[in-house]
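Trainee: let me see the structure of the following:
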Amino acid sequence: MKYGDIGLLLPSRGLVIGGVDPVPIDILNKLAQRADSVGFDSVWVGDSLIAKPRLEPLSLLGSIAAITNNVRIGTAVLLGALREPILLAQAAATVDLVSKGRLNLGIGVGGGFNKDQQGEWVAAGIDQKTRAKRFEEIVEIIKLLWSEETINFQGDHFNLEEVSLGFRPFQRPTIPIRLATHSGPGREKQYLRAAKIADGIISISDSPDEFRQVISNVETEAKNLNRNTEHFHNVYYMTVNINDNHDVALKESDDWIKKYYGLNFWTDKWGPFGSTSAIKDRIIQYFQSGADEVVVRFASYDQPGQLDQFEQKILPELL
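Mentor: As a prediction, this is how the structure comes out:
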C-alpha cells in the first residue's frame, strides 16, 4: 500500500563528522543514485554554515541532479535568513533548471538557541533578532524573482529597483516552498507564516499527534487568509537507526546525534531506534497524521548498510 512519498536525507553533515579528509563525496553520490533507482521519491540535504559544518546544499543538489533522473531533490532545511535573496533566487532557479523541475525548497528562519547557532549570525553579519522579518522579506523576494520578469521591492531589510534574474525556474509559477514549522507554545507566528508564504510544511521532532495539530493550525490560518491548502505538501523528517538489537541501535544513535549537533539534543520524540517493524509502524503513523511525505535520516556511521536494510525490509511495505 502506498501511504505517501518516502524521502532519504543524504549525509552532507554525517560525512563531515566522519573525520575523513577529503570528504568521501562518492558515498553520498552512490546513496543518491541508489535512492533514485530503488523507489524513493526524493533525496534531501541539510544546511548550516559553521554551527554544524557540512557541504553547501544548493551546490550539492545541482551535482545530485546531474546523476539522478527520478527523485525530487530538496533542502531540509535551508536557513533562508542567512542568505542574500538575489543570490539565493539565482542558485535555486539554476538547480531547478538543471534538475528539470525537481527542486523542493525546504526553508526555515533558523535559530539562535545556543552559542554555535548565535555564532552563525555574527559570522554572517546579521542581527539574529531581525531574522524572522528578514526571512519573510527574502521569501517574498525570491518568489517574485522566480515569477516576474522585473521586480521592485521596498522593505525593512531589502530595497530593490528594476531587478531581474533574466531567467525563470523550470517549475511554474515558482519552486515549491516547504516551511519549517513545529508544535509548541508561542509558535503561532510560525503557523501564520506558513499559511501566508509556503506551499506546505516540514517538521522534525514532533509526535504524530503534534504533527497533526501543526497541520490543522496552519490550515486554520490559511482559511482565515482565504488561501486554499489543497495543493499543500506536508513533510515529516524523522531520525532512525535500524538494528534488531535495540540497545546497539540506541547507543550508536546517541553517539551520532551528539556529534551531529554538538550536544545531547534528541528526545524520545526522535526515532525509533531498533527493529524494522517499529520503524515502519512509526512512519505509517506520520502518514496517518497527515504527512504527504516522510523523509528518513539514518543516525548511523554506516549509511550504506542502513539503506540496505531500509530498502530490503521497510521500503517494500510502504510502496
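
Trainee: CA only for contacts and neighbour counts going forward, please
Mentor: OK.

Trainee: would you mind measuring from the nearest residue in space to residue 41 that is not next to it in sequence to residue 61?
Mentor: Closest residue in space to residue 41, ignoring its immediate chain neighbours: residue 71 at 5.0 Å, by C-alpha to C-alpha, 6 or more residues apart in numbering. Relative to residue 61, residue 71 is positioned 11 Å away (criterion: C-alpha to C-alpha, to the nearest Å).

Trainee: please apply the same query to residue 17.
Mentor: Taking C-alpha to C-alpha, one finds residue 17 at 20 Å from residue 61.

Trainee: ditto for residue 131
Mentor: Residue 131 is 25 Å from residue 61, where distance means C-alpha to C-alpha.

Trainee: all strands for the stretch 151-300 of the chain, in order.
Mentor: 151-154, 159-163, 177-180, 201-204, 235-242, 273-274, 293-298 (DSSP state E, counting those that start in this stretch).

Trainee: what is the last one packed up against?
Mentor: Same thing as strand 293-298. Applying 3 or more C-alpha pairs under 8 Å, 6 or more residues apart in numbering; DSSP states H and E, we find strand 293-298 packed against strand 5-9, strand 235-242, helix 276-288.

Trainee: list the contacts of it.
Mentor: 4-10, 44, 233-241, 283, 286-287, 306 (C-alpha atoms under 8 Å, 6 or more residues apart in numbering).

Trainee: could you do the fifth one as well?
Mentor: Under the criterion C-alpha under 8 Å, 6+ apart, residues 178, 200-205, 249-250, 252-253, 270-276, 279, 286, 291-300, 306, 309-310 lie in contact with strand 235-242.

Trainee: also this sequence, please, to line up against the first:
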Amino acid sequence: MTGARIQLSTGVRSFSATDPGGWDHLFRQARLLDQAGFDRLSVSDHVVFGERLEAYARPELGGQAGGRQPTGPDGHWLEPLTTLSVLAGMTSRIRLATGILLAALRRPVVLAKSAATLDVLSRGRLDLGVGVGWQREEYQAAGLDFEDRGRRLDQTLEVCQTLWRDTQATYSSPDLHFENIHMMPKPFQTGGVPIWISGTLNPRVIKRLARFGTGWIPWGPDAADLPTAIARLRDALADEGRDPANLQIVGHIPTSTRPDGLLDVQRTMDAVPPLVAAGATDLRLNLRIPADDAEAAEHLHDIVQAFRAAADQTT
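Mentor: Got it, this is the predicted structure:
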C-alpha cells in the first residue's frame, strides 16, 4: 500500500489444547503488545469441531498441505469477536483483527451489527479477516451446505457492507431479501470495518479481493512464495479493474531464536526488508513473551524498535 507505514502484527492464542484454568495470560499478552507499540494482534476462529481433523491437511478443502490442527476436537477455542471485545477494553491503540473469522457461519445481519458495535466501542480498531475454512462439520452443525460456503461468504460481506454504508438499506438475492432496513450505529471507521480476505489466489478469491478487500491474508503455497504470489495478484487485480497499490498484504516473518527460546531480534529482522520489497505491508511475527513483566516489556520494545529500523530501510 503506497505511502503507508509498514505494520508489525502477531497472533495471540485464544485457544488451548486443554482447559487453561483461565485466560489471564491472553489478557497480559494483549496489554504488553499494546504498550510496546505492536500495530495489530489477531485471533483465530473455530465454532465447533468434528472428529476428522486430518482434513486440515487437504488443500482441496481449504486446508494446508502438511498442516495439523493445534488442538484436538475438545480444544478450548474462544469466539473471536467476543474475545476482541474484552481485549478492546484493556488496550488503547493496537488494532484488533480476526485471522480468520468463518464469517459465513454467522447470519449476515447479526455479524454486521456485532462488528459495527465492536468497531464503535474500540474507536475504529477492528479489522475483519475472513475466509471459508476447511471443516465440513462446522457448516453442517450450522445447518449450511459446505459446498456453498464461498457464495455464502460473498453474500455475508455484501450484506455487511450494505448495512454499514446505507442509512436505509435494501438487499436482494435469491435467498435473502430486505427493504428499508436501518442499522445504527454505523462502524466508527469511515467506509465500514476493513475486510481482509484469506485464501490462495484462485479466481473466486481474486474477485472477492477486488470487490471487498482492504487486505489479503495469503494461504498455502502463496504464503510460502510471497514475491511470486504478489506479482500474480497485482496483475489479476488490474484485470478486475482494481488498483493493486491500495491493497494491504500480510507477510510472515521467519524467526530465529536464541538458546533461551526468545527471539533473536537482529537475525529475525534481517528478513524484513525482502518482505517489504516484495510488497508485504503487514508483517506478522510468532514470538514467545517472557514470564517476567519487566523483561517482557523490554524484549517487546526491542522487537518494535528493530522492526521499525528494518522496515525503514526499504520505505
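
Trainee: after superposition, what's the TM-score here?
Mentor: Once superposed, chain against chain, the TM-score is 0.78 (TM-score structural alignment, normalised by the length of the second structure); 278 aligned residues with a C-alpha RMSD of 2.8 Å.

Trainee: can you say which of the helices and strands packed on strand 293-298 of the first structure is nearest to residue 196 of the first structure?
Mentor: strand 235-242 (17.4 Å; C-alpha to C-alpha).

Trainee: in that closest one, what's buried?
Mentor: Going by neighbour count (16 or more other C-alpha atoms under 10 Å), the buried part of strand 235-242 of the first structure is 235-242.

Trainee: and these as CSV, adding distance to residue 136 of the first structure?
Mentor: Converted to CSV, the buried residues of strand 235-242 of the first structure look like this (distance: C-alpha to C-alpha, whole Å):
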residue, distance to residue 136 of the first structure
235, 20
236, 22
237, 23
238, 26
239, 28
240, 32
241, 35
242, 38
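
Trainee: of the residues you listed, closest to residue 86 of the first structure?
Mentor: When the buried residues of strand 235-242 of the first structure are compared against residue 86 of the first structure (criterion: C-alpha to C-alpha), the nearest one is residue 235, at 26.4 Å.

Trainee: map that closest one across to the second structure for me.
Mentor: Counting by TM-score structural alignment, residue 235 of the first structure corresponds to residue 250 in the second structure.

Trainee: could you measure from the aligned partner of residue 105 of the second structure in the first structure over to residue 16 of the first structure?
Mentor: In the first structure, the residue matched to residue 105 of the second structure (TM-score structural alignment) is residue 82. Residue 82 of the first structure is 21 Å from residue 16 of the first structure, where distance means C-alpha to C-alpha.

Trainee: neighbour count for those two, which is higher?
Mentor: Taking neighbours as other C-alpha atoms under 10 Å, residue 82 of the first structure and residue 16 compare with residue 82 leading, 24 against 19.

Trainee: quick check: closest non-adjacent residue to the more buried one.
Mentor: Leaving aside its chain neighbours, residue 82 of the first structure sits nearest to residue 124 (6.7 Å; criterion: C-alpha to C-alpha, 6+ apart).

Trainee: kindly report the same for residue 190 of the first structure.
Mentor: residue 181 (5.9 Å).

Trainee: what lines up with the one you found in the second structure?
Mentor: For residue 181 of the first structure, the residue aligned by TM-score structural alignment is residue 199.

Trainee: what range in the first structure does stretch 137-146 of the second structure sit on?
Mentor: Counting by TM-score structural alignment, stretch 137-146 of the second structure lines up with residues 119-128 of the first structure.

Trainee: buried residues in that stretch, which are they?
Mentor: Buried residues in stretch 119-128 of the first structure, counted by 16+ other C-alpha under 10 Å: 119-121, 128.

Trainee: is it possible to get JSON lines of those residues that adds distance to residue 158 of the first structure?
Mentor: Putting these into JSON lines (distance: C-alpha to C-alpha, whole Å) gives the following:
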{"residue": "119", "distance to residue 158 of the first structure": "23"}
{"residue": "120", "distance to residue 158 of the first structure": "20"}
{"residue": "121", "distance to residue 158 of the first structure": "17"}
{"residue": "128", "distance to residue 158 of the first structure": "16"}
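
Trainee: closest to residue 37 of the first structure out of these?
Mentor: Closest approach between these and residue 37 of the first structure, by C-alpha to C-alpha: residue 120, at 36.7 Å.

Trainee: helices of the stretch 1-150 of the second structure, start to end?
Mentor: Using DSSP state H, counting those that start in this stretch, the helices found in the stretch 1-150 of the second structure span residues 24-36, 80-89, 108-121, 136-141, 149-165.

Trainee: what packs against the first one?
Mentor: Packed against helix 24-36 of the second structure by the contact rule (3+ C-alpha pairs under 8 Å, 6+ apart) you find helix 293-312.

Trainee: what do you get for the second one?
Mentor: With contacts taken as 3+ C-alpha pairs under 8 Å, 6+ apart, helix 80-89 of the second structure sits against strand 95-101, helix 108-121.

Trainee: and the shortest one with helix 24-36, angle?
Mentor: Right, strand 95-101 of the second structure. 130 degrees (axes from the mean of the first three to the mean of the last three C-alpha atoms, to 10 degrees).

Trainee: mean offset of strand 95-101 of the second structure relative to the first structure (after superposition)
Mentor: Strand 95-101 of the second structure differs from its equivalent in the first structure by a mean of 0.8 Å after superposition (mean C-alpha distance after the TM-score superposition for the first structure).

Trainee: how about the last one?
Mentor: Superposing on the first structure places helix 108-121 of the second structure at an average distance of 0.4 Å from its equivalents, by mean C-alpha distance after the TM-score superposition for the first structure.

Trainee: so which bits of that helix are buried?
Mentor: Residues of helix 108-121 of the second structure classed as buried by neighbour count (16+ other C-alpha under 10 Å): 108, 111-113, 115-121.

Trainee: follow-up on the earlier one: so for residue 229 of the first structure, which of the strands of the stretch 151-300 of the first structure sits nearest?
Mentor: Closest to residue 229 of the first structure of the strands of the stretch 151-300 of the first structure is strand 201-204 (C-alpha to C-alpha; 11.1 Å).

Trainee: and the nearest residue to residue 19 of the second structure once chain neighbours are set aside, how far is that from residue 44 of the second structure?
Mentor: Computed as C-alpha to C-alpha, 6+ apart, the closest residue to residue 19 of the second structure that is not its neighbour in sequence is residue 76, at 6.4 Å. Taking C-alpha to C-alpha as the measure, residue 76 of the second structure falls 12 Å from residue 44 of the second structure.

Trainee: those two - which one has more neighbours?
Mentor: More crowded of residue 76 of the second structure and residue 44, by other C-alpha under 10 Å: residue 44, with 22 against 17.

Trainee: what does that one align to in the first structure?
Mentor: Applying TM-score structural alignment, one finds that residue 44 of the second structure aligns to residue 46 in the first structure.
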